[in-house]
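1. Take this sequence and fold it.
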Amino acid sequence: MDDATRASTGAAEPYRVLARKYRPQTFDDLIGQEAMVRTLSNAFETGRIHQAYMLTGVRGVGKTTTARILARGLNYEPDEGGGKPTIVMPRLGRHCQAIIESRHIDVLELDAASHNGVGDIRDITDSVRYAPVSARFKVLIMDEVHMVTNQAFNALLKTLEEPPPHVKFIFATTEIRKVPITILSRCQRFDLRRVDAGVLTGHLASICAREEVEVEPEALAMIARAAEGSVRDSLSLLDQAIAHAGGRVEAEGVRAMLGLADRARIIDLFEAVMRGDAAAALGELRAQYDQGADPAVVLSELAEFAHFVTRLKVTPEAGKDPAVTETERRRAAALVDSLSMKVLTRLWQMLLKGIGEVQTASKPLAAADMVLVRLCYAADLPTPDDLIRQLAEGGGPARTTGGGAAPPPPAGGGSPRAVLAATNAAPRPVLTEAAPATRPARALAGFAELVALATEKRDLPLKLALERFVRLVAFEDGRIDIALEAGAPATLVNDLSRKLSDWTERRWLVVISGERGAPTLREQAEARQAEVLTGVRADPLVRAVLERFPGAQIVDVRDNAPLPAPVVARAPDEVGDDGNDFDDADDYSSDDI
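-> As a prediction, the model looks like this:
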């Protein structure tokens, strides 16, 4: 008996919530899951019906409902008999009503939260051996399957992999990551998507028409956004809104019910932030807070509007979203041209961080105030590439040595781009200590001075490469002839020539010679250390100590660091072989004493 028949006969029934009353009963009733419906339709038509299905998705997208519809399609049998598994069910069959009401003897629904042990799984595996009583298949539906224990999952593996031909498994879960991969590999997985806000708005409008409830389109858009893609949540909120209104459902009543801010006032707040008007932004937030808006929700809606403006800037098609009101669409379009993508992305990042701060703060309103202050002051700041461009054009922000401050940003309205343009147009103080336009060319007297120049420029990779891999053949100002050790960087010659030209303001020629050349600086340092070591070991007292304590090593008392053989001492007036006062980490061992 349908609703119209019950109404005509005057049968009194308890009220059923909208989420249960309008639960889909066929695949045609499902919304937003076209990919899954198409896959199942093709599988049923070709007879490629899988033995187990895994349905996953967020709450309220229809996992359990889909499982029941799937069980009904597997066992669909018209009243006249015959038939086969199908997703096309124009009317109720022999088993349909019992399956819809969860009372069919061959369709077993289990809640894994209370049937998650090995004993429960053993009962299931024992029961599936018997043929169905009246239906075509024995179907086992297990909801929230991620709550089954690992031992119970292992007990189910064999039956799930090789079930009897008359058994089908349907699992549903919101935590797919908690399901073992051994279970997932034996199932055909379907990810049920969140329902788009526009589709959800249309669905709610059709239900309101059937319920003969007057509702404003903006109110439905608010409910669809608050549901976040969950059909069940949207129907529960609609039920609450109808009860709250007591008549016509209006946007103002839904806004008060959900603790939301006025969408137009959110845009006012957005514009105040973008023009850097901190006083107006704080006043608007306080006014919305006094009317019942949650500060975290206000910032979330501010971020949502920033996201919409960004999408609209990237693709104009975003303005056709039915979940967006005409006011939002019109005012966002006016902001698109005045806000750069860099400003919008910076705003988004700061809002994401600020929302988290507000949610965890002991005083959310104060935390939201500080977030808005940061946003207002950041709106006056140029982006890094704008700053570089200003410096390149000679109009960048200047500093004076006399402690003078830069001129304050201009007051008044306008977008960050307008504020930046006005700031650039303002007169700026001139640097009192300007670098000379040109520098005299620098001459190098020898290879050691070249290494010292690399140290001065803080180019540590080049310095180490010169010490370890370069053998000097000839050196004159403007030309270096070298030989390279094995393992030298492939780009060493080009890098050396380029950097020398940059550092000395003159052209240098670096030539690889076929001659052997002098030892590297590292080899020279090791040779000097070896000579010092030989002299120290020749001392009779030192020799006697080493003979008395086998395994002892000579330590440089200047830094108390042991020197492993063959290099175990350094001359007092020398530095480490990398040119620094610190020895290389690979020259020493923590086991040395």
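
2. switch to C-alpha atoms for all contacts and neighbour counts from now on
-> Will do.

3. same for the helix or strand that contains I69, what does it pack against?
-> According to DSSP states H and E, I69 maps onto helix 63-74. Applying 3 or more Cα pairs under 8 Å, 6 or more residues apart in numbering; DSSP states H and E, we find helix 63-74 packed against strand 52-56, helix 96-100, strand 138-143, strand 167-173.

4. list the contacts for the residue nearest to I176 when sequence neighbours are not counted?
-> Leaving aside its sequence neighbours, I176 sits nearest to T56 (Cα to Cα, 6 or more residues apart in numbering; 6.4 Å). Going by Cα atoms under 8 Å, 6 or more residues apart in numbering, T56 touches 63, 172-176, 189-192.

5. List only buried entries from those residues.
-> 63, 172-174, 176, 189-190, 192 (16 or more other Cα atoms under 10 Å).

6. Using TSV, lay out those residues together with distance to L347.
-> What follows is those, written out as TSV (distance: Cα to Cα, whole Å):
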residue	distance to L347
K63	37
A172	39
T173	36
T174	32
I176	34
R189	38
F190	36
L192	32
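
7. this one next, for a side-by-side:
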Amino acid sequence: MEHFIVSARKYRPQTFKDVVGQQAITNTLENAIANDHLAQALLFCGPRGVGKTSCARILAKRINQDENTRLDEDFAFNIFELDAASNNSVDDIRNLIDQVRIPPQVGTYKVYIIDEVHMLSQAAFNAFLKTLEEPPKHAIFILATTEKHKIIPTILSRCQIFDFKRITVTDARKHLVQIAQEEGIEADEEALHIIAQKADGAMRDALSIFDRVVSFSGKTLSRKAVTENLNVLDYETYFTATSFILKNDIPQLLLQFNDILSRGFDGHHFIAGLASHFRDLMVCKNPPTIHLLEVGNETKKKYYEQSQKTEMPFLLKAIEMANSCDLTYKTSRNQRLLVELCLMQLASITYDGEKKNDTPFIIPPSFYKLSSESAQKVDRTLKATATIEKESPTVVQNQTQDKNTAPTTETVKQSAQSQPITQEQPTQIATQPITQTPKLENTVTTPQPNISISKERISGLSLKGLQRKKELEEKRKHQKVDVTNLPKEPFTEIAMQAVWKEYVARLSHRGEKIIASNLEADTPKLNGTVITLEYPNATMKVEVERAQGPLLEFLKRKLKNYDITLEIIVNEEVQRKYAYTPQEKYDKLKEQNPDLEILKRVFDLEL
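-> Here you go, the predicted structure:
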């Protein structure tokens, strides 16, 4: 059996050109070597599997190469690697420092690569400081770490720092395509894209997943095989779910979610992926932003086609609902029910719960059909009433008002013709049953139907109905009030001060002592319709101005004058009027007559 070498080792970069996704760093190192401008202490930091150690090894080889060097020369005697995770003591660093003093036997530089340098102890860091700051000319230190924040600042200040970034999905997919071609494996672009996404920016993880999937499916990699092996939800799942949501097909949506759970997927993963899918659809609404999606060309076409079937308000609402479910998933006791409720709400965004008819409701003529005898009696009654109205309309009107009779059918018809129905203010025409009629021969009491014509009906059982009600309420709030007919009756200063005291008493009764005290600090004066107050400081003015809205409303309503305004003046010479307590009054009197204290003690008086 031939020994198998994993792809992460087999295709490890041997030159800077082979490093994936770190062009800025590799170009910088190449230029530094070419211009002899390389620092003696370098720090490579970044997430796992992005090429830190590989770049350190390539750099160690490059700085020792010259014109006479063979291509396969690895300079093993000049490169020393130390794993700080297991060699983190002071003695390990001291041994390293002792080796640094010895110059190289072959090549120009001795390179010391310390991996996971953040694992060194505090004492080891301190022992390493002097050597790191002033190393020998032949020594170069390359430190690599995934957690830069754990390295002490004195070490960071002595190193030239290179921040490695996560490898993008596109770069990882392109590298996997090259490896698949070298291995003779037929791989779908979508399958490799899913592997690159699963790797989460680490090339080493992407190669490990690639080996695993190849072992599962052989020389042919399909999207279905990759999703089945990696146990991930592919794009088709979310395309299907969105299609059910747009069709308001709640049963099929719940069945799909049940199938996802039966395959071992987590509901949290599904709802988070659905929110991301809605985000991708929103990005695809405009063709210039389609390139923001890190997917294949075929998948981009699917996203664009489905995005054209959706509207922007729907996508914004859907993202909000899915994100809210994502945030509350961990704290929910019934997590499956939470996701199912979210899916039902998503499917109800574009669903109108009722079939609405905007045309006015007309009562059919058959509703008014009476027997021939009753019809003749009603006809005679209407004719007699019309005759009386012609002869003395005033008497008939008075009799109708006194006896609370309902209007006749002719009157209803005339009023309906004289008042046209508009859409903004739908008119309701209703006839009540005739309770009493004038004393006429052959009268009959006929029930009249209630006719209510409404142009616009609003249901409270649907989302659109609730939205429409909210819009009407906002419209009513913003309607301009006609202020020309508001009362403007004259009033006196005494009346104003009485209403003022009444308002202050109300504030005191409600416990708002501070504003009540401020309003009592000065006696309001009247100048026309302007009420003037004087305060000794700006703080009292600000407090009263904040509370002047309810005060003015109370004064306008009580005095029946809506031209009243309030003017507050700051006058530092004005002394605030305080309400003295009994003890303060006694102290004041005692200052004027000290014998008052003797009188109190002799007769044992109390305040």
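
8. TM value for the aligned chains?
-> TM-score of the superposed chains, computed with TM-score structural alignment, normalised by the length of structure 1, equals 0.67; 482 aligned residues with a Cα RMSD of 4.8 Å.

9. Out of the helices and strands packed on helix 63-74 of structure 1, which is closest to L492 of structure 1?
-> strand 52-56 (56.2 Å; Cα to Cα).

10. Superpose on structure 2 and give me the mean offset of that closest one.
-> Average distance, strand 52-56 of structure 1 versus aligned residues of structure 2 after superposition (mean Cα distance after the TM-score superposition for structure 1): 1.4 Å.

11. what's the matching range in structure 2 for that strand?
-> Mapped onto structure 2 using TM-score structural alignment, strand 52-56 of structure 1 spans residues 41-45.

12. ok, the residue nearest to I176 of structure 1 to G62 of structure 1 distance?
-> Per Cα to Cα, to the nearest Å, T56 of structure 1 is found 9 Å from G62 of structure 1.

13. what is in contact with these two at once?
-> Contacts common to T56 of structure 1 and G62, judged by Cα under 8 Å, 6+ apart, are L192.

14. got a list of what S134 of structure 1 touches?
-> S134 of structure 1 touches D106, counting by Cα under 8 Å, 6+ apart.

15. so it is in which element?
-> Assigned by DSSP H and E, S134 of structure 1 falls outside every helix and strand.

16. separation between the equivalent of it over in structure 2 and I97 of structure 2?
-> In structure 2, S134 of structure 1 lines up with V106, judged by TM-score structural alignment. The gap separating V106 of structure 2 from I97 of structure 2 is 20 Å, by Cα to Cα.

17. same deal with V396 of structure 2?
-> Taking Cα to Cα, one finds V396 of structure 2 at 122 Å from I97 of structure 2.

18. ditto for L38 of structure 2
-> Between L38 of structure 2 and I97 of structure 2 the computed distance is 21 Å (Cα to Cα).

19. Count the neighbours of T581 of structure 2 for me.
-> Taking other Cα atoms under 10 Å as the criterion, the count of residues near T581 of structure 2 is 9.

20. Could I get the contacting residues of E393 of structure 1?
-> E393 of structure 1 neighbours (Cα under 8 Å, 6+ apart): none.

21. Which residues does the host helix or strand of S215 of structure 2 contact?
-> Using DSSP H and E, S215 of structure 2 sits within helix 203-217. With contact meaning Cα under 8 Å, 6+ apart, helix 203-217 of structure 2 is reached by 6-8, 20, 49-50, 167, 172, 176, 195-196, 198-199, 220-221, 225-226, 229-230.

22. how about a cut-off of 6 Å?
-> Defining contact as Cα atoms under 6 Å, 6 or more residues apart in numbering, one finds that helix 203-217 of structure 2 is touched by 7-8, 49-50, 196, 199.

23. Next: stretch 467-481 of structure 1.
-> 482-485, 488, 508-513, 517-522.

24. Which strand or helix spans the residue most central in space within structure 2?
-> Among the residues of structure 2, the one closest to the centroid is E320, at 6.5 Å (Cα atoms, centre = their mean). Element membership of E320 of structure 2, judged by DSSP H and E, is helix 312-328.

25. which residues touch that helix?
-> Applying Cα under 6 Å, 6+ apart, the external contacts of helix 312-328 of structure 2 come out as A275.

26. Report the buried residues of it.
-> For helix 312-328 of structure 2, by 16+ other Cα under 10 Å, it's 314-315, 318-319, 321-323, 325-326.

27. and what of stretch 471-480 of structure 1?
-> Buried, per 16+ other Cα under 10 Å, within stretch 471-480 of structure 1: 471-474, 478, 480.

28. Next secondary structure element downstream of the helix or strand hosting K463 of structure 1?
-> Assigned by DSSP H and E, K463 of structure 1 falls within helix 460-469. Where DSSP H and E defines the elements, the next helix or strand beyond helix 460-469 of structure 1 is strand 470-476.

29. and the angle from that next one to helix 460-469?
-> Orientation check (axes from the mean of the first three to the mean of the last three Cα atoms, to 10 degrees): strand 470-476 of structure 1 against helix 460-469 gives 100 degrees.

30. From the chain's centre, how far out is strand 470-476 of structure 1? Work that out for me.
-> Distance, stretch centre to chain centre, for strand 470-476 of structure 1: 53 Å (Cα atoms, centre = their mean, to the nearest Å).

31. mean offset of the helix or strand just after it relative to structure 2 (after superposition)
-> Downstream of strand 470-476 of structure 1, the first helix or strand assigned by DSSP H and E is strand 479-484. When structure 2 is superposed, strand 479-484 of structure 1 averages 3.6 Å from its matched positions, counting by mean Cα distance after the TM-score superposition for structure 1.

32. Quick one: distance of strand 479-484 of structure 1 to the chain centre.
-> The answer for strand 479-484 of structure 1 is 50 Å, by Cα atoms, centre = their mean.

33. just checking, next helix/strand downstream of that strand?
-> helix 492-504.

34. Could you list which of the contacts of stretch 467-481 of structure 1 belong to helices?
-> Cross-referencing the contacts of stretch 467-481 of structure 1 against helices under DSSP state H gives 521-522.

35. Just the buried ones from the contacts of stretch 467-481 of structure 1?
-> Among those, the ones that count as buried by 16+ other Cα under 10 Å are 482-484, 508-510, 513, 517, 519-522.

36. Out of the residues you listed, the closest to E216 of structure 1 would be?
-> W508 (77.7 Å).

37. Mean distance between the helix holding I69 of structure 1 and structure 2 after superposition?
-> Mean for helix 63-74 of structure 1 is 1.5 Å (mean Cα distance after the TM-score superposition for structure 1).

38. Next, the angle from that helix to strand 167-173.
-> 160 degrees.

39. could you give the angle of helix 63-74 of structure 1 to strand 138-143?
-> If you take the same axes, to 10 degrees, helix 63-74 of structure 1 sits at 170 degrees to strand 138-143.
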